[in-house]
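Chemist: what follows is a predicted protein model with its sequence.
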Amino acid sequence: MKNILMMTVAVGALAFAAAPAMAQDGGVDLSIAGHMKGYVTWNDQDEAVGSEARSVDILRETEIHFTGETTLDNGLTVGFHTELEDDLGDGFATEESYAYFAGNWGRVNFGAEDGAAYLLQVAAPSADSNVDGIRQYISAFNADIAGVAAATEALDYDTAPTGASDKLTYITPNFNGFQAAVSYTPEVDAASRSLGVSADDEEGDLGTAYEAAVRYEGNFDAFRLAVGAGYAQVEVEEDAVAPANDDVQSWNLGANVGFGAFNIGAVYFDEENTGGVEDVNTDGFVVGVDYTTGPFVIGASYYNADDVHETAGLDAERYSGGVTYNYGPGMSFRGSVHHVQYDEAAGDDVDGTSLLLGTQINF
């Protein structure tokens, strides 16, 4: 299986290199894009003794994207894409950076980008995709102040154990609604570099990873359907000194059905040995529904997951409802209410409710 995945991405990479051609415009066209997601939030939550969370605050998530792309006279599209986080606390940090090559044979991504299991993952409808979507970018709940497990991560349901580690990904063309993809990551715990290969067999490191995913989208008279599944395995480098380590195995299964202005969907997700720690397993599901009327989208979702933190024993539930108003191309006002509850194995249960009012501007 490993050899098949490696050969697949290698053949894709060699295919576009076989026939050199000139760019139609003599070079690569550079474009700048990105988004700003800004919210004012009112938050009421449980707090640990001696700690206090602000009831009113401002939350933001901003990115700037640079893309250079050209299409050669033989039909090959060549491009480069990088994403930079631009909020004051991020320090203009690089989030993704990769080259891509595409044609009627499919697409190859090369570099620091998400893998196949995430790129083809089906998402459920949401109240506000920034808060209760496949990746949570905005959350008012402060887990540390609540006294639950420190550094609790966002309540995501993306299948992305490799993150933006350097990898090769091949995505097939769309065949009557069907697509598939595979990814190969040499070393998940290694950062991008130009001098010197990464170390190998480092105790407890997340090493080589393999991913595969399939997706189908189609319309049937008045119905719309999207279904997909993805799987990722990350090998953990271990020896007799660290017997508690084990390979990460992560997968998802999702479906969305649309009829007229309504959409309803559900996603099941599961990850075993999160972070390479044996028997630290996370699983859960999310269901969502939305209704579109003119520029308004009304949505709601429910999220339920067991063991959402690597220390285990921390379960989470989230109820969400909201409205999005699209007031222009790439511009929206968003209002939503969210209630989240964490249940610890030790019996320390905390919850919170937040009202979020904000805007997203894409550029």
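Modeler: Yep, that arrived.
Chemist: CA atoms for contacts and neighbours, from now on please.
Modeler: Noted.
Chemist: am I right that Ala15 falls within a strand?
Modeler: No. The assignment for Ala15 is helix, going by DSSP: H, G, I helix; E, B strand; the rest coil, so no strand is present there.
Chemist: distance of it relative to Phe175?
Modeler: 19 Å (CA to CA, to the nearest Å).
Chemist: those two - which one has more neighbours?
Modeler: When Ala15 and Phe175 are compared for neighbours, Ala15 comes out ahead with 13 against 9, by other CA atoms under 10 Å.
Chemist: check contacts around Tyr268.
Modeler: Contacts of Tyr268 were listed using CA atoms under 8 Å, 6 or more residues apart in numbering, and they are Asn252, Leu253, Gly254, Asp283, Gly284, Phe285, Val286.
Chemist: ok, of those, which one's closest to Ile138?
Modeler: For the contacts of Tyr268, the closest approach to Ile138 (CA to CA) belongs to Val286, at 17.3 Å.
Chemist: let's bring in a second one:
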Amino acid sequence: MLCRMPVAPFKVLSRTGPERIDNEGTMKKTLLGTTALVTAGLLAGPALASDPLKVTVGGNVVTGFYFVDADNVGGTSFQDTKVALVARNIDIKAEGTLDNGLVAGVDAKLQLDNDWNGTGGSYASFRQLFAYLEGGFGKFEIGGTDGAAYKMHYTSPWFVPGNGVDSPNILNIVPYYGERHSTFSLLATDANKVSYFTPRLAGFQLGLSFTPDANNKGPNENGLVLAPKTDAYIRDVFEIAANYAGTFSGVDLGVDGFYTTGKSDSENVDPKEYGFGANLGYAGFTLGGAWYRSEDIWATFYPDSNNNENTTWTLGLKYATGPWTVGTAYLDGDQDWGGYYYRVKTLQVGGGYNLGSGVDLGLDIQFSNYKNNDNNQDYDSKSVGLVLAIAF
């Protein structure tokens, strides 16, 4: 499967996914445990001070061909077939062990544009770029990346290659208004921040993050100017998260909880997120779920004081044996916007087969429903697709 972050040696954490292959807005990651930090950098032999960091280059691409049956919205009908091309990532990493035992590195996530016709000008840009130091004290990260609440979160498992119901890369649904399809903290995702993760002690780990400007979604600042403070976005975002990973009598257990809060100059706006997740793994089965709540946030990170609240939860079951993986998962998201309710639900069924060398073939079946009490809309969409995911 696709991986982004190193994880603790815990079977349930086989993937740190919704592989933040976000497709211009959707999220990433399923089992996001965290980094094993207790002895990192202390067991390997020290390199010479003059030795350069070792550079590795990889990436991933997720593609899919779908047949879609979706309701019309007024006079608008939707395509009955779809080719999805997501992920489009080139990952560049430089890391080395210093002569004092510390591990230092840089992690860069290059995202390729999807405008192949060049009408908007094809390009590639760094979605994430950050530096880190780790050792027996834990791990420090600084730069454009996800925060502690995101990286330490557990949720429903992904079983279709490169896609899941929580923070999907491919979601075949009638366009909806403002609902989120994720239990992850997205308030400051990819923004420039500083984070600290403690060593994992007796299975427990704590993470903290601070983001001065949540509007800066990527490593774009040149350090020469100060960003203006406005009421349109959220700043001074603080995240605290904790999780536990352990094994008892052959049963793998992972649980987490997080709290995120920020500031806005808008009157009566107090944006915050909080939630928890859990995974149980036994004999090839993984049962996972999560619950999320936000206040004064519209969609992912826009501040809104109109009694705006979102509640999202998910539950899923996966079974893996040899190269085969099968499963089912459900997600339910409910947005309350000053007495108006918007709800989106998705059930996913499917599986995958590993062909070897990072090549996975899968079947993805989705059933989605969107409704609101604003203008009594109620739309369904159903789809089935063949997915090909390649990591290199």
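Modeler: That came in fine, so what should we check first? Quantities reported herein were computed from a predicted structural model and do not represent experimental measurements.
Chemist: care to give me the TM-score?
Modeler: The TM-score (TM-score structural alignment, normalised by the length of structure 1) is 0.86; 332 aligned residues with a CA RMSD of 2.2 Å.
Chemist: returning to that earlier point: which of the contacts of Tyr268 of structure 1 count as buried?
Modeler: Asn252, Leu253, Gly254, Asp283, Gly284, Phe285, Val286 (16 or more other CA atoms under 10 Å).
Chemist: could I get these as a markdown table with secondary structure and distance to Ile171 of structure 1?
Modeler: What follows is the buried ones among the contacts of Tyr268 of structure 1, written out as a markdown table (DSSP: H, G, I helix; E, B strand; the rest coil; distance: CA to CA, whole Å):
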| residue | secondary structure | distance to Ile171 of structure 1 |
| --- | --- | --- |
| Asn252 | strand | 18 |
| Leu253 | strand | 18 |
| Gly254 | strand | 19 |
| Asp283 | strand | 27 |
| Gly284 | strand | 27 |
| Phe285 | strand | 26 |
| Val286 | strand | 26 |
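Chemist: mind listing the helices for the stretch 1-150 of structure 1?
Modeler: 2-17, 116-119, 129-132, 143-146 (DSSP state H, counting those that start in this stretch).
Chemist: where's the equivalent of Val277 of structure 1 over in structure 2 relative to Ile234 of structure 2, distance?
Modeler: Counting by TM-score structural alignment, Val277 of structure 1 lines up with Asp304 in structure 2. As judged by CA to CA, Asp304 of structure 2 and Ile234 of structure 2 stand 10 Å apart.
Chemist: quickly list what's touching both of these two.
Modeler: Common contacts of Asp304 of structure 2 and Ile234, defined by CA under 8 Å, 6+ apart, comprise Pro271.
Chemist: look at these two and report which has more neighbours.
Modeler: Ile234 (29 against 23).
Chemist: for that one, what are its contacts?
Modeler: By CA under 8 Å, 6+ apart, the contact list for Ile234 of structure 2 reads Asp213, Ala214, Asn215, Gly262, Lys263, Ser264, Pro271, Phe301, Tyr302, Pro303.
Chemist: if I look at the fifth one, how far off is Thr63 of structure 2?
Modeler: Taking CA to CA as the measure, Lys263 of structure 2 falls 39 Å from Thr63 of structure 2.
Chemist: what of the last one?
Modeler: Using CA to CA, one gets 34 Å for the distance from Pro303 of structure 2 to Thr63 of structure 2.
Chemist: more neighbours, those two?
Modeler: The neighbour comparison of Pro303 of structure 2 against Thr63 (other CA under 10 Å) goes to Pro303, with 26 against 21.
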